[in-house]
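# Structure for the following, please:
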Amino acid sequence: MELSQPLEECDWVPRPRLTPLRRLGIVTVEDLLTHFPRRHEDRREFAGFPRDESEVPICICGEVVKTSVRRFGGWKKIFEATLEEDSANALSQPLVLRWFNMHYVQKMIATGQRLVVFGKPKLRGQWLCLEHPEFEVIENDDEMSIHFRRIAPIYPATEGLPQRVFRGLVYEALRHLREGEVETLLPRKLEGIGRREALQQIHFPESTEALAVARDHLVFSEFFGMQMTIASRRAGLASRRGAAHCGPGDLLERFLRQLPFDLTDAQARVLEEVRRDLASLQPMNRLLQGDVGSGKTVVSIGAMLLAVEAGFQAALMAPTQILAEQHYAVLGRWLEPLGVRLALRTGTRKEETGLGPLFAAVEDEVDAALGSAGCQPAVFGSLPNTARGVAETVYSRGRLPHFERPWAKYAITFTTRNRRQLSESAREIVLQSILRWKDHRYELYAACVMPDHVHLLIEPMVERDDDEGKPVFYGLARILHTIKSWTANEINRAEGTKGAAVWERESFDRLIRSQSDLQEKFRYIMRNPWDTNVVGQGEDYAWVWD
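Down below sits the predicted model:
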């Protein structure tokens, strides 16, 4: 008989037992023999009946001298069986076995039967009780030696497979299995005993020592097999050929220089290991693990920048929309000055006033280079048409989503076309245009005009009331069109570049959701000239307003 032989081909397996065996996932002889016992009961010699309750389970044997059924609560029943030990005397105290609402038990237990029971003794009134104990009826038949007077295995079983039946099937499987039909997985110098003997002793051990040796052999074999599988997969991975995904590192160095902190030794070491992996022609297979706050995100961004610099795209995935938005804000703050284009895509989310958007990914390919880094400019999304104002929640989507609602505050960023550098006089024109409409169309919390982009933190004001008396707010499209149109004309006139495009048509706006969110965006805008090294730390920057 081979281990791979299906049980349905074995004549020692009763046909009615095949279905419950399949419920346990047992189809072959090997499945049956590797369905290991969950515990063992030493039935060579039973201890005497307990005299006190205990939290430690006991295994005892005795004869049923009385059975009874008591009803309570109408249809509910308690079945009790009184058990006496074999050598009972006048001082012996019987043990009460008790089951609640388990009607089938009373059909299995009768007066005069001998039982092996396993459970915790509890004192209930004057009697020691075992409540819902595991039990097995001892039958004087040809199979008694399999189940009694030995260390007996107790299996994780299922309905239709009593312990006695399952134990008998395992015994038959081992009886038909020859030594040469079971291959030992361990090297010869580590074998100790063979796998055939280990299977015999794990199911029907001759002693507790033999059981321990068999268990060690099987555990060692399982771990050895896992290690061999891992080594095989690693060798297969090493033989695969791919493409390098690592750029020269200029973009990464610029990113690291602008960080307000230095990398730890561990971060620097891991980033160097990732760089070697990306530069290799073999596919990278790496898990980055660290405590919360240990700096995994910075290392991940570094790896992404190496891939982007090599002409590829990279995705940072997050398990929740909130976390995705937090990462998006951090990446925007760190990568926007480097000219790396970002996009956010999340699932549907319920906002305070209804369902939120399904954010769209940037669908066009990365096709334009900027400087030595080979990255595209940051292009975010076109605004919805809200020229007539906003009286209720409005959602629209260009390259990225736009979400407007009454009484809302927004952090807005718009960039120059092809990262055109604004002169000092041009930056002054932009800042004066922003201040011109302050307290007329919006309340201004902060503004910063950088050499190639602009940051605003605003709250649109009420433009008018509609026919129902509801306030209608100035729309972001109207606010930004006014600023962009006027400043583009003035800058071209001042610099003699009539008709040249100054601003990207698209912009990025983010709804401010909390006071802490507002403070974070305010600090980001105020520190932007310092964090991007446009001016030195602590130096004044003329085109910031707060």
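
# hey, let's count contacts and neighbours off CA atoms from now on
Fine.

# hmm, who's touching the stretch of helix or strand Leu323 belongs to?
Taking DSSP states H and E as the definition, Leu323 sits inside helix 321-335. Here helix 321-335 makes contact (C-alpha atoms under 8 Å, 6 or more residues apart in numbering) with Phe255, Leu259, Met317, Ala318, Leu342, Leu344, Thr346, Gly347, Arg349, Tyr524.

# quick check, the fifth one in a helix?
No. According to DSSP: H, G, I helix; E, B strand; the rest coil, Leu342 belongs to no helix; its state is coil.

# how much space is there between it and Val330?
11 Å (C-alpha to C-alpha, to the nearest Å).

# So if I had to pick from these two, which one is more boxed in?
Leu342 (19 against 13; other C-alpha atoms under 10 Å).

# quick revisit: so which of the contacts of helix 321-335 comes closest to Glu136?
Ala318 (52.9 Å; C-alpha to C-alpha).

# and the residue nearest to that closest one when sequence neighbours are not counted, how many residues sit next to it?
Closest residue to Ala318 apart from its sequence neighbours, by C-alpha to C-alpha, 6 or more residues apart in numbering: Ala324 at 5.3 Å. Using other C-alpha under 10 Å, Ala324 has 17 other residues around it.

# in the helix ranked longest in the chain, what counts as buried?
Longest helix of the chain, by residue count under DSSP state H: helix 208-239. Neighbour-count burial for helix 208-239 flags Ala210, Leu211, Val213, Ala214, Arg215, His217, Leu218, Phe220, Ser221 (criterion: 16 or more other C-alpha atoms under 10 Å).

# before we go on, could you also do this sequence so I can check it against the first one:
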Amino acid sequence: MAKSRTTHSVLLGPGDMVTKWPGIGETRALELENLGVKTFEDLLGLWPHRHEDRSVITPLWMVQDGESVTVQGIIQSAHYDPVKKILRVQIQEGHASLTAIFFHASWLKRQFEPGYKAIFSGKAERRGHQLSMAHPDFQVMTEDREPLLGLVPIYPLSGSLKQVFMQRLMRDIVPRFAPQLSDPLPRPIQEQEGLISRPEAILHQHFPPNALALEASRKRLVFDEFLRIALAVLLMHQVDPHVPGMVQKPDGPLVQRFLASLPFSLTEGQKKAWDEIQHDLRQPTPMARLLQGDVGSGKTVIAILTMLAAVDAGHQAAFMAPTELLAEQQWLVLQNFLRPLGLSVALLTGKDRHADTYREALKTGSILLVVGTQALIGDRVEFKRLGVVVVDEQHRFGVKQRARLSLKGEYPDMLVMTATPIPRTLALTVYGDLQVSEVRGLPPGRKPVETIHLSHKDRRIAYQRVMAAVKRGEQAYVVCPLVGGDDEETQAKAAVDLAEGMKKIPGWRIGLLHGKMHSKDKTRIMEQFRQGDIDVLVATTIVEVGVDVPNATMMVIEEADRFGLAQLHQLRGRVGRGPKPATCFLIADPKTDQARERLEAMVRFHEGLKLAEEDLRLRGPGEILGMRQHGLTGFQLAHPLKDLDLLQRARGVAREIVRSDPQLVQPEHQALRTWVLDAMDDGIPSQVLH
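From the prediction side, this is the model:
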């Protein structure tokens, strides 16, 4: 470490801001913040995305053309050509030499002082006796700096940050601050699981002495990621054993009348899921169940049965959807289903002009069934006796939001649903102690949607097929591309432009739906489409879930390579909901291998669970699970499929810890409690940890 830094940073600790470190000014601080780094502890957790093996230095005379190597030599010269904007740095080793070439990097010249040793890593190019390397990673050896060799970390970058700066910064920071961190995991658990200490794991994740040390480091840090999330979720799902839950009536008269009113019989998958839920509803302990079912598998019917069981028992039931449009759609669906029973359903959203009236009616108990958005968990909403909570599209809500809604009643039964299935063990870890039910299979007569990938030059084929379907009396969706990112305004503009272009072609009636429209207009357009007054609905991704129009048989997704697999599968699920064959066209010229693989998976697979596993395989856990919505920091090193064994072990340890110490108040768990609470973006509702 440079002497000048020691005097300035002797009193710094891991929690201090990185701006206190020499060399980190306002610009670099903002660029580091873009990487999620504000404090030195944040910096310690900025893991390298890979390590390059620079343990072997190849003599210059042995370097072959096209070889990726690490070489060294004495700097002979550093010349910048202002016309061509090229910096050439020549090093020499014995009789051999190499020229490193840097484009638009005049500022680098002062770092290459002749006479010092330099180490370059990169791909070499040999033309005759001339050896060169374009934009190599480099290190210049000075009196106070040792070379960084062996397994060298390669860090994510932002803005003008350079790899050499990040490596030097980390080499100064990590050995200094990592040993100052406490280890939240009790030593007996470390020994039981064969784990190294967390400070050692952090140090070796950045600068491993060898491959074995890197693997041991990763094992500990992956275990920590799984354990932290599992503990946080388990804490939030705790129920006070002294407060009994509500017993519902799953065989009550409303439930029986609803089943008799259905124009179809429940599928075997629906029957199995309903049997499991009925068992839970009869128990005095609150139900906490996750209902996974593929798009169109009939989860809504199971949700209605669950809500009616509460009403039959004299309780209220609430259905929470992630957006206003989806809440409105589910409200319409529930109204259609329940009208024959003489039951009304209220709709409560943040913009509803009847909100005050509905809130009063919920408080007095005159409203028994309500559908709403997150407005349902607002401070002003009170229920007289909330018995059942159904949460739709689970991946869009966090455990904190579910916890807050459950606190609206005396531990109501909770059913959370998702059409974005994930592997069972991962579901149990992320969603806590929810029991898992699956609605397998599709209703009788429903067939998988044929999926076809077309390039832009062949997209007319898709629209010709749509026109033919319209002439047969069928309907279609056209989903506009993601333009400029997942931004509502740019998506809306793309949808408007697409719809205007299609309206110029006679033969079909075009409707438009996007997130910037007024709620009334969105509801009106959807109702017109449902009634068959619109042939083709041009829309943004707000039609991703919840929209049910059995006569829609065609789906065209423009720029399909910009969407994730889960979203593509949800969009495809909007068609094929009736007895007629359905087709989904994916219009795209994929620019990356991963994008091409996603489209190939969509064409090959129709089952949501298989596609979810493909998604995990292709792009890792990332935001597939909506970890940010959970209020939890997501997975960084862990991969739920590749690290399944560690996932299971960490979840087992978490369950044992919470079983022995439900509030983590024992002395040996104090550090663990603080560590888990720090994982939350804005903490756990205070009523949950009391």
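
# re the thing from before, take the contacts of helix 321-335 of structure 1 and keep only those in strands.
Judged by DSSP state E, strands contain none of the contacts of helix 321-335 of structure 1.

# so the helix or strand hosting Trp675 of structure 2 corresponds to what in structure 1?
Per DSSP H and E: Trp675 of structure 2 is located in helix 670-678. No residues of structure 1 are matched to helix 670-678 of structure 2 when aligned by TM-score structural alignment.

# Just the angle for that helix relative to helix 211-236, thanks.
Put simply, helix 670-678 of structure 2 runs at 80 degrees to helix 211-236, going by axes from the mean of the first three to the mean of the last three C-alpha atoms, to 10 degrees.

# rewinding a little: next SSE downstream of the helix holding Leu323 of structure 1?
Criterion used, DSSP H and E; the element after helix 321-335 of structure 1 is strand 350-351.

# Give the other helices and strands that that following strand contacts.
Helices and strands touching strand 350-351 of structure 1, by 3 or more C-alpha pairs under 8 Å, 6 or more residues apart in numbering; DSSP states H and E: there are none.

# so where is whatever helix or strand comes next after that strand in structure 2?
Tracing the chain C-terminally past strand 350-351 of structure 1 and defining elements by DSSP H and E, one meets strand 354-355 next. Strand 354-355 of structure 1 lines up with nothing in structure 2 when matched by TM-score structural alignment.

# Distance from the chain centre to strand 354-355 of structure 1, please.
How far strand 354-355 of structure 1 lies from its chain's middle: 27 Å, per C-alpha atoms, centre = their mean, to the nearest Å.

# same check, this time on stretch 304-314 of structure 2
In terms of C-alpha atoms, centre = their mean, the centre of stretch 304-314 of structure 2 is set 33 Å apart from its chain centre.

# whereabouts in structure 1 does that stretch align?
Stretch 304-314 of structure 2 covers residues 301-311 of structure 1 once aligned (TM-score structural alignment).

# Can you list the buried residues in the matching stretch?
Using 16+ other C-alpha under 10 Å as the test for burial, stretch 301-311 of structure 1 gives Ile301, Gly302, Ala303, Met304, Leu305, Leu306, Ala307, Val308, Glu309, Ala310, Gly311.

# between the residues you listed, which is closest to Glu443 of structure 1?
Nearest member of the buried residues of stretch 301-311 of structure 1 to Glu443 of structure 1, counting by C-alpha to C-alpha, is Ile301, at 35.1 Å.

# Going by secondary structure, the closest one is in what exactly?
Per DSSP H and E: helix 296-309 holds Ile301 of structure 1.

# That helix vs helix 321-335, what angle?
For helix 296-309 of structure 1 against helix 321-335, the angle by the same axes, to 10 degrees is 60 degrees.
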